[in-house]
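A.B. asks: Next comes the sequence, and after it the predicted model I'd like to discuss.
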Amino acid sequence: MSSWMKFNLMNSASPIMEQLIMFHDHTMIIILFITISVMMMMSLLLTNKFSSRNILENQILESLWTMIPAIMLMFIALPSLKILYIMEELINPSITVKIMGHQWYWTYEYSDKKNIEIESYMLNKPKKNEFRLLEVSNRMILPFMTQTRLIVSSSDVIHSWTIQSLGVKMDAIPGRLNQSSIMLNKPGVFFGQCSEICGMNHSFMPISLESINMKSFIKWMKTNN
């Protein structure tokens, strides 16, 4: 059972990732239908079942195999456009976090109520129960069930702030502010890594986000004042 689970996507921790998983499954059903249809047609061609003149010169059949792929593309395009629109939509975010990429660490700035800035480096010697190459000195802390706006940029080269289970991948470009939004739907710790080749220590630039309740988040804000 555990080996089969490795073929699936990561468990979602945000509504956006849930929509992306549903779109993946929807698209795979269409691809499976296309693959089976093409294999059946190839097998019939190899057995000379399509050698009839009525089939080779059938105008209705030619119209159908021109229209059906276009209809299938519409079934793929419409859900894709809906998800793209949802990912770009920002509706009254409660928290704004500015994420800056450096060589080779991240800084997180909370400037809504109090100016809090933390630096997040990879731990060279993680503890016994911590993950190697994923644990950081300071995690990014966010409350779950709260709309959060992310402003992503870089101070040196191009980075990419990515957490797979949240469905977020935003490039950090020097001199440019990119914007994204997330809403965590459960507590936990979620890991990611820089997904842009940013130099020698690119593979040692992990991301760690901890999701907590709002009461604990307010307490954390007060202690980091």
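C.D. replies: Thanks, I have the structure now.
A.B. asks: switch to C-alpha atoms for all contacts and neighbour counts from now on
C.D. replies: Noted.
A.B. asks: distance of the residue nearest to the spatial centre of the chain from residue 159?
C.D. replies: Centrality entry for the chain: nearest residue to the mean C-alpha point is residue 167, 2.4 Å, by C-alpha atoms, centre = their mean. Distance, residue 167 to residue 159, by C-alpha to C-alpha, to the nearest Å: 17 Å.
A.B. asks: Buried ones in the lengthiest helix in the chain, by neighbour count?
C.D. replies: Ranked by number of residues, the top helix in the chain under DSSP state H is helix 15-46. With burial defined by 16 or more other C-alpha atoms under 10 Å, the residues of helix 15-46 counted as buried are 15-21, 23, 27.
A.B. asks: Nearest to residue 195 among these?
C.D. replies: Within those, distances to residue 195 taken as C-alpha to C-alpha reach their minimum at residue 17, with 17.4 Å.
A.B. asks: and here's the other structure:
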Amino acid sequence: MPALARAEEGTLVGQPTPWHIGLQPSVSPVSDQMHNFHNLLLWIITLITIFVLILLVYVLVRFRASANPVPSKTSHNTLIEVVWTVVPILILIVIAVPSFKLLYYADKAPDAKLTIKAIGHQWYWSYEYPDNGNFTFDANIVQTADLKPGQPRLLTADNVVVVPVNTDVRVLVTAADVIHSWAMPAFAVKKDGVPGRLNETWFRAEREGTYYGQCSELCGQLHGYMPIEVKVVSQEAYAKWVEEAKKKYASVDGSSPRLADASLAQ
């Protein structure tokens, strides 16, 4: 992969930085491939732009009025017409092949070990963990006055999605009211949540840390205040968090985990 595609140790990842140009550093295999595809397109469009510029300059100089007092009346040229038809087709094929591969690769997890359901609301996110205790919680924005040192404004949530590192995570995205979009730039994930529909995406975070995203579908007055915060931790830390989350958050059916445990004990 290109040297700029993968985040280096010690660099700030998972959130935008001042004066940053380009994509956020990659921490997932899908993001790696998307960066490579982006770089491929950049080279192709740069070469096309330079070629068109050269043609324009050549035509301006070669066929200016002073150099051609009697303009050419050529109506067609078979070779040129074949070239300008075949070459764009070949360019589109070069773009289409890796594009389709990337679309299929990013669509569904090959062998997901963890499933999380993200539900968009006006204007916050709800999350369900059906594989680990079947609990659910809401994630709202932390107001500017309540931010702690190091927490980015407009990106910090009061409850954080926690996932283990180097684990294929399936994300099921839907919405309760209008269309929302669950987007995480560092993972190269952006999936719309549509009411009445369940969309699927996945990621594998290969570096521990905290990553930030936002709702990326205009969904109303507070669209810009729907942060997404994902914390990637070790397998051991994740197992510990799950046990704490079972006690802290409600179960998906709305009952209290503590009350459910007490009834089972009886």
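C.D. replies: Looks like it arrived, so ask away. Everything numeric in this text was worked out from a predicted model, so none of it was measured.
A.B. asks: Work out the TM-score between the chains.
C.D. replies: Once superposed, the chains reach a TM-score of 0.92 (TM-score structural alignment, normalised by the length of the first structure), with 222 aligned residues with a C-alpha RMSD of 2.1 Å.
A.B. asks: I'd like the distance between the residue in the first structure sticking out farthest from the centre and residue 20 of the first structure.
C.D. replies: For the first structure, the residue at maximal distance from the C-alpha centroid (C-alpha atoms, centre = their mean) is residue 53, at 50.4 Å. According to C-alpha to C-alpha, residue 53 of the first structure and residue 20 of the first structure sit 45 Å apart.
A.B. asks: Strands of the stretch 151-266 of the second structure, start to end?
C.D. replies: Using DSSP state E, counting those that start in this stretch, the strands found in the stretch 151-266 of the second structure span residues 161-164, 169-175, 180-184, 189-193, 199-203, 209-214, 227-233, 250-251.
A.B. asks: again, but for the stretch 1-150 of the second structure
C.D. replies: 114-121, 124-129, 135-139.
A.B. asks: Can I get these in CSV including mean neighbour count and distance to residue 219 of the second structure?
C.D. replies: CSV is the format used below for the strands of the stretch 1-150 of the second structure (neighbours: other C-alpha atoms under 10 Å; distance: least, C-alpha to C-alpha, whole Å):
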stretch, mean neighbour count, distance to residue 219 of the second structure
strand 114-121, 22, 9
strand 124-129, 22, 11
strand 135-139, 21, 17
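A.B. asks: Output the ones you listed in JSON lines, with distance to residue 238 of the second structure appended to each entry.
C.D. replies: Shown next, in JSON lines, are the strands of the stretch 1-150 of the second structure (distance: least, C-alpha to C-alpha, whole Å):
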{"stretch": "strand 114-121", "distance to residue 238 of the second structure": "12"}
{"stretch": "strand 124-129", "distance to residue 238 of the second structure": "13"}
{"stretch": "strand 135-139", "distance to residue 238 of the second structure": "15"}
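A.B. asks: circling back to that earlier point, aligned counterpart of the residue nearest to the centre of the first structure in the second structure, please.
C.D. replies: For residue 167 of the first structure, the aligned residue in the second structure is residue 188 (criterion: TM-score structural alignment).
A.B. asks: Now do the same contact list for that match.
C.D. replies: 26, 28, 30-31, 34 (C-alpha atoms under 8 Å, 6 or more residues apart in numbering).
A.B. asks: if we go to 6 Å?
C.D. replies: The contact partners of residue 188 of the second structure, by C-alpha atoms under 6 Å, 6 or more residues apart in numbering, come to residue 31.
A.B. asks: ditto for the one 3 residues further on
C.D. replies: With contact set as C-alpha under 6 Å, 6+ apart, residue 191 of the second structure has these partners: 181-182.
A.B. asks: again, 8 Å this time
C.D. replies: 173, 181-183, 199-201.
A.B. asks: Could you do residue 251 of the second structure as well?
C.D. replies: Listed by C-alpha under 8 Å, 6+ apart, the contact set of residue 251 of the second structure reads 133-136, 257.
A.B. asks: at 6 Å instead, please
C.D. replies: Going by C-alpha under 6 Å, 6+ apart, the list of residues near residue 251 of the second structure reads 134-136.
A.B. asks: Same question for residue 235 of the second structure.
C.D. replies: Taking C-alpha under 6 Å, 6+ apart, one finds residue 164 in contact with residue 235 of the second structure.
A.B. asks: Against residue 52 of the first structure, how distant is the counterpart of it in the first structure?
C.D. replies: Under the alignment (TM-score structural alignment), residue 235 of the second structure pairs with residue 214 of the first structure. For residue 214 of the first structure, the distance to residue 52 of the first structure (C-alpha to C-alpha) stands at 70 Å.
A.B. asks: Ok, residue 175 of the first structure next?
C.D. replies: For residue 175 of the first structure, the distance to residue 52 of the first structure - C-alpha to C-alpha - is 65 Å.
A.B. asks: Okay then, goodbye and thanks.
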